[in-house]
Every structure is written in C-alpha cells, then in structure tokens.
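Asks: what follows is a predicted structure for the sequence shown.
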Amino acid sequence: MGTIETNISNNIATITFYHPSSNSFPSSLLQKLTNEIDSLSKNDLVSILVLKSAGDGAFCAGASFNELLAVSNYEEGSDFFSGFANVINAMRRCPKIIVGRIHGKAVGGGVGLSAACDYTFATTKSDIKLSEIAIGIGPFVIEPAVSRKIGKVAMSEMTLTPTVWKTSKWALEKGLYTEVFESIEALDERLNEYLNELATYNYEALAEIKKVLWQDTQHWETLLYERAAISGRLVLSDFTKKALEKFKK
C-alpha cells in the first residue's frame, strides 16, 4: 500500500512517499499524504515542508493504475479522482512554503504534485508527461495547478500530446521547475543549501508570501471536486474501458 514518512529537523519537515509501483498513489496513500500535510500545517515546530519520493527511479507515476481498473461506478470514480484534489488543496491551504524534490520522471498526478509545490528542484531525468487523454479521460483535477505554473498554452500542448515526454529543460523553461541539476547528488547539495537559508527567514513573512502566491485559488475547494466528477464519469465510458483493458494486457 506504500508509505508516508516524515522527518523534522531545523524547523524543516521532509515528507517522503513511497510505493513499489514507481511511487504511484492508491487512494489510501493519497489520503495519508493529505492528512500529513494538514497536520504539519498546524505544527508550530515546522516552518518549511519538503515533498520528495523514495528511490532513484520515478518521482511519481500518478494515480494507481490497478485501482483505476477497479472503478465500477460513478461514485467510486469520483472518489478515486478526488484523491489528488485533496492533496493539492492541502498543499494550497498549507501556510508553510512547500519545496519539491523532483528527482525523476513525473506522470499525471505526479506533475500535479510538482506544480502544487512553491519551489521545485529537479534533475535532467525529471521528464514529465500527461497521458490521461490517451485513455479517454483527462488531467482535469490537476489542470488548475499545472496551468497556474506553466500557462494554458503549455498545458494544452502537454495534454494533447499524451504519449510525448517533455524534458526537464522544457519544464524549467515553462516554470514548472525552478532549478534543474545534472545529478541527484548535485540536486541534494543545492537543496540542503537552499533549505538552510530559507529556514533563517521570518516565518510570518513566509506565511504571508504563501498567501500571495496562492491568491484567487479559494474556489479550488469546489472546482477540483467538480473536475474529479468529470473524470469519474468518463472512466466508465466504453472508450476508457477498452483502453484500460488494452493497457492491462
């Protein structure tokens, strides 16, 4: 089912998620991540959050494919796609700056998590892809977060080329990534340097700038779940069922 682990040091909380299937997310793991972010948001001993995944392979392969295959009705589908809505809203509401450590490839919901971070470090292997439209659904839930970072035009380009990997250089140029490095080692060296500096800043000032960064997104509390309902309906279509069976085989 995967794990969520948190380490707190020097007022910095590092959340590490893991799943054996390329760090993908079943619903239960998404809920644990949501709960952990909400809990840390209220922790006075924490001023900065770091979101990372375990291993040196993919950063995040998105939602669990096995769980997607098991969706059998609209309610299940809507609940399933609400998982990433819960996490993105938790990240948006969190009064602490969230730094993303995107060490490897990100697909679908993994791109959404990257976009919901306030500052992101990546490597030259951190390519991205939105593959949802290829199976008859779409990146509806994560779209507001991704478009907020890279704009509608770049979002459209990714969405309508669902089999094409966009390079980390492309993601850097579009604004999804803030800094990109040749290796994980170089990334971590710079990340630690950045965090140690950020931790010395005025906590209240960081909290206020977080509000500014996420201004005019309060409607996401409704919007993201409306989007989840769209995916929940589409996943039951004949097109999607056939596409999923093809992928399964």
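Replies: Structure received. Bear in mind the structure is a predicted one, so any value in this text is a computation, not a measurement.

Asks: CA only for contacts and neighbour counts going forward, please
Replies: Noted.

Asks: what ranges do the strands span in the chain?
Replies: According to DSSP state E, the chain carries its strands in the segments 3-9, 12-18, 48-53, 97-102, 106-107, 119-123, 128-129, 179-181.

Asks: which one of these lies closest to R233?
Replies: Nearest to R233 among those is strand 106-107; the distance by CA to CA comes to 21.4 Å.

Asks: which helices and strands does the closest one pack with?
Replies: Under the contact criterion of 3 or more CA pairs under 8 Å, 6 or more residues apart in numbering; DSSP states H and E, strand 106-107 touches strand 128-129.

Asks: mind checking how far the strand it packs on is from the chain centre?
Replies: Taking CA atoms, centre = their mean, to the nearest Å, the mean C-alpha location of strand 128-129 is offset from the chain mean by 12 Å.

Asks: counting contacts, what elements does it pack onto?
Replies: Checking 3+ CA pairs under 8 Å, 6+ apart, strand 128-129 ends up next to strand 106-107.

Asks: the strand it packs on: how far from the chain's middle?
Replies: Taking CA atoms, centre = their mean, one finds strand 106-107 lying 9 Å from the centre of the chain it belongs to.

Asks: contacting residues around the top helix by length along the chain?
Replies: Of all the segments assigned as helix in the chain under DSSP state H, the longest by residue count is helix 74-93. Contacts to helix 74-93, defined as CA atoms under 8 Å, 6 or more residues apart in numbering, come from residues 27, 30-31, 33-34, 37-38, 68, 71, 98, 109, 112-113, 116-117, 141-142, 145, 214, 220-221, 224-225, 228-233, 235-236.

Asks: in ChimeraX, select just the buried ones from those.
Replies: Only the buried entries of those go into this ChimeraX selection, using 16 or more other CA atoms under 10 Å:
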select :27,30,31,33,34,37,38,68,71,98,109,112,113,116,117,141,142,145,220,221,224,225,228,229,230,231,232,233,235,236
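
Asks: also this one, for the comparison:
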Amino acid sequence: MMEPYVKQHIANGIGYLEFFHPAHNSLPGDILAQLAQTITAAGNNAEIKVVVLKSGGDRTFCAGASFEELVNINDAETGKVFFSGFANVINAMRKCPKFIIGRIQGKTVGGGVGLASATDYCMATKFAAIKLSELNVGIGPFVVGPAVERKLGLSGMSQIAMDANNFYPAEWAKEKGLFTEVYADMETLDEAVEVFAQRLCTYNPEAMKEMKQMFWKGTEDWDNLLAERAAISGRLVLSAFTKETLKKFK
C-alpha cells in the first residue's frame, strides 16, 4: 500500500500539486498541513505561473477529512484543531496569488468538495459526483460551507448539505457553477487541464494576480470565519448524538 504524500512538480511554468492517501484520498491533519504549506510556497515561487491541484489515483478525488482521526476526538480544542485543517488549506488557496486549476477525476466528499470549490477554475470527469455528508454524522459542512456557497450559491449548497446521503452528479455541479467543464475520462480531462494551464502561462502574471484578488473580494474575514466554523464542528463532534453515530461507523 502506498504511503500518504503531498508532492509538487513544476513543468513549463505550471506547478502541479498532488496529494494522496490510500483511504480514498481522505486527509489527516498532517497531510492537510503539508498541503497548505505547499500551496503557500507555490504562490511565492517565481518559477510557477499557474497551479494545478490534483490527487493521486484514478477513482476518488478526496473523501474528506480522515475518519480515523475524527472518531478519536475527545475534547473541543482537539476538535477545533482537527476541523481547522481544511480551513487552513482553503485560506491558503484563496490567498495564493496564482490561479489554481482544480483537476477532479472522481467522487468528492465533504472537505473534498470544499477544496474543489476553493479552486479558481475547476475541471472534472463525468465520474466526479459530489456529496456533503457531514450531517450524516451529526455535524455539518461549517468549515467548507463558505467556499461551497461561493461556487454553488446558497440554494445549491444548502441542498446538498441537507441531502447528506446522496451524491450529486458532475453535470449538476457544472450547472451550478462548480465545474467549468465535464469530460468523458481522465485522459481527456488531463489534456484539457494541460492546454488551459499552458494558455494561462502566456498571460501577464501581474494581471492574473490582480484578477485573483478581485475574484476573492469579500472573503477577507475568512481567517476568523473559518476558525469560528471549526470551533462549531469541534463542539458538535462531542455531542451525544455524534458520539453514538460514530460508534456505528467504528
């Protein structure tokens, strides 16, 4: 079994950032911290003009936060730190001065939907169904909610947040504005990502930086907002309802 990793590869001005975990690309705290640091470093690397965010494997883009860590939370502070993992990655993505292209090859759950939503331009295969499953275990998509709402709108976000048992197809996500295009397979997706990223590399970096700031205007409070949301989730994970639910998954 392959070990979890975060790695970066630079080619022709494109910084490819890839994460992987053998448990369907679910992300524990240490991998999330590495991912946030790598995104920040890519933003400061003059060799990189455009960032592509991707995951390893050919099935699941990201299954969300590590369930193994979730079930072992026993106090509110640990809970807040746990849920801050995705908050830190999302904030690193919005602050990154480079455009981030999302390459979504397969199903995406919970925090993974938040990562996809925090990209600046997101491309997917037809297999990239999305689900916000947090309500199933007694919490909610509090941390990723702002990023998801920013892309899907309040109506779309609340729909999938409340309908926590079901996946929504990639075409639905495209219609709502999360995905810019949906492709038949990974090969076609990768070709399209490459072409688009290379085209962006021919543009003025200063213009793209200014545009990114414009796109994210109104999110300047997210450092505090997402920390507050992480605290809510950290408290709810200790509730009797959630503890009983997690026992069933154990």
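Replies: Structure received. Keep in mind it's a predicted model, so treat the numbers as computed, not measured.

Asks: let me see the contact set for the aligned residue in structure 2 for W165 of structure 1.
Replies: W165 of structure 1 maps onto F167 in structure 2, with residues paired by TM-score structural alignment. With contacts defined as CA under 8 Å, 6+ apart, the neighbours of F167 of structure 2 are A129, I130, K131.

Asks: now the strands of structure 1 as a markdown table including distance to K242 of structure 1?
Replies: Converted to a markdown table, these look like this (distance: least, CA to CA, whole Å):
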| stretch | distance to K242 of structure 1 |
| --- | --- |
| strand 3-9 | 31 |
| strand 12-18 | 30 |
| strand 48-53 | 32 |
| strand 97-102 | 32 |
| strand 106-107 | 21 |
| strand 119-123 | 35 |
| strand 128-129 | 21 |
| strand 179-181 | 38 |
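
Asks: among these, which comes closest to A171 of structure 1?
Replies: The minimum distance between A171 of structure 1 and the strands of structure 1 falls on strand 128-129, with 7.7 Å, by CA to CA.

Asks: contact partners of the closest one?
Replies: So strand 128-129 of structure 1 is in contact with 105-108, 111, 158, 162-168, 171, going by CA under 8 Å, 6+ apart.

Asks: how many neighbours does A173 of structure 2 have?
Replies: Using other CA atoms under 10 Å as the criterion, A173 of structure 2 is surrounded by 21 other residues.

Asks: hmm, it is touching F179, no?
Replies: Yes: A173 of structure 2 lies in contact with F179 (CA atoms under 8 Å); the separation is 5.9 Å.

Asks: can you give me the end-to-end span of stretch 9-28 of structure 1?
Replies: The first residue of stretch 9-28 of structure 1 is 27 Å away from its last residue (CA to CA, to the nearest Å).

Asks: sorry, slip of the keys, the one I care about is stretch 15-26 of structure 1.
Replies: Taking CA to CA as the measure, stretch 15-26 of structure 1 stretches 17 Å from start to finish.

Asks: need the helices for structure 2, in chain order.
Replies: In structure 2, the segments counted as helices under DSSP H are 29-44, 67-70, 76-95, 111-118, 145-162, 170-176, 186-200, 205-215, 222-236, 240-249.

Asks: quick check: the third one aligns to which part of structure 1?
Replies: The alignment of helix 76-95 of structure 2 onto structure 1 (TM-score structural alignment) spans residues 74-93.

Asks: buried residues, that stretch. List them.
Replies: Neighbour-count burial for stretch 74-93 of structure 1, counted by 16+ other CA under 10 Å, picks out 74, 76-93.

Asks: same question, stretch 96-112 of structure 1
Replies: Taking 16+ other CA under 10 Å as the criterion, stretch 96-112 of structure 1 shows 96-112 as buried.

Asks: trace K129 of structure 1 over to structure 2, please.
Replies: Correspondence of K129 of structure 1 to structure 2, assessed by TM-score structural alignment: K131.

Asks: so what touches stretch 16-33 of structure 1?
Replies: Among residues not part of stretch 16-33 of structure 1, those counted as contacts by CA under 8 Å, 6+ apart are 1-6, 51-54, 57-64, 67, 80, 83-84, 86-87.

Asks: in structure 2, point out the residues matching it.
Replies: Stretch 16-33 of structure 1 maps onto residues 18-35 of structure 2, going by TM-score structural alignment.

Asks: how much does the match of helix 76-95 of structure 2 stray from structure 2?
Replies: Plainly put, stretch 74-93 of structure 1 ends up 0.3 Å away from its match in structure 2 on average once the two are laid over each other (mean CA distance after the TM-score superposition for structure 1).

Asks: what about G218 of structure 2, neighbour count?
Replies: In terms of burial, G218 of structure 2 registers 9 neighbours under the definition other CA under 10 Å.

Asks: check contacts around the counterpart of it in structure 1.
Replies: Using TM-score structural alignment to pair residues, one finds that G218 of structure 2 aligns to D216 in structure 1. When contacts are counted by CA under 8 Å, 6+ apart, D216 of structure 1 is found next to no other residue.

Asks: what's the answer for I104 of structure 2, then?
Replies: With contacts defined as CA under 8 Å, 6+ apart, I104 of structure 2 is in contact with K54, S55, F61, A116, C122, M123, A124, T125, A128.

Asks: please name the nearest non-neighbouring residue to the most centrally placed residue in structure 2.
Replies: Nearest to the mean C-alpha position of structure 2, counting by CA atoms, centre = their mean, stands L115 at 1.1 Å. If you skip the residues right next to it in sequence, L115 of structure 2 has I90 as its closest partner in space, 6.5 Å away by CA to CA, 6 or more residues apart in numbering.

Asks: related to what we said a few turns ago, ok, so of the contacts of F167 of structure 2, who is nearest A46 of structure 2?
Replies: Distance from A46 of structure 2 was checked for each of the contacts of F167 of structure 2 by CA to CA. The minimum falls on I130, at 33.8 Å.
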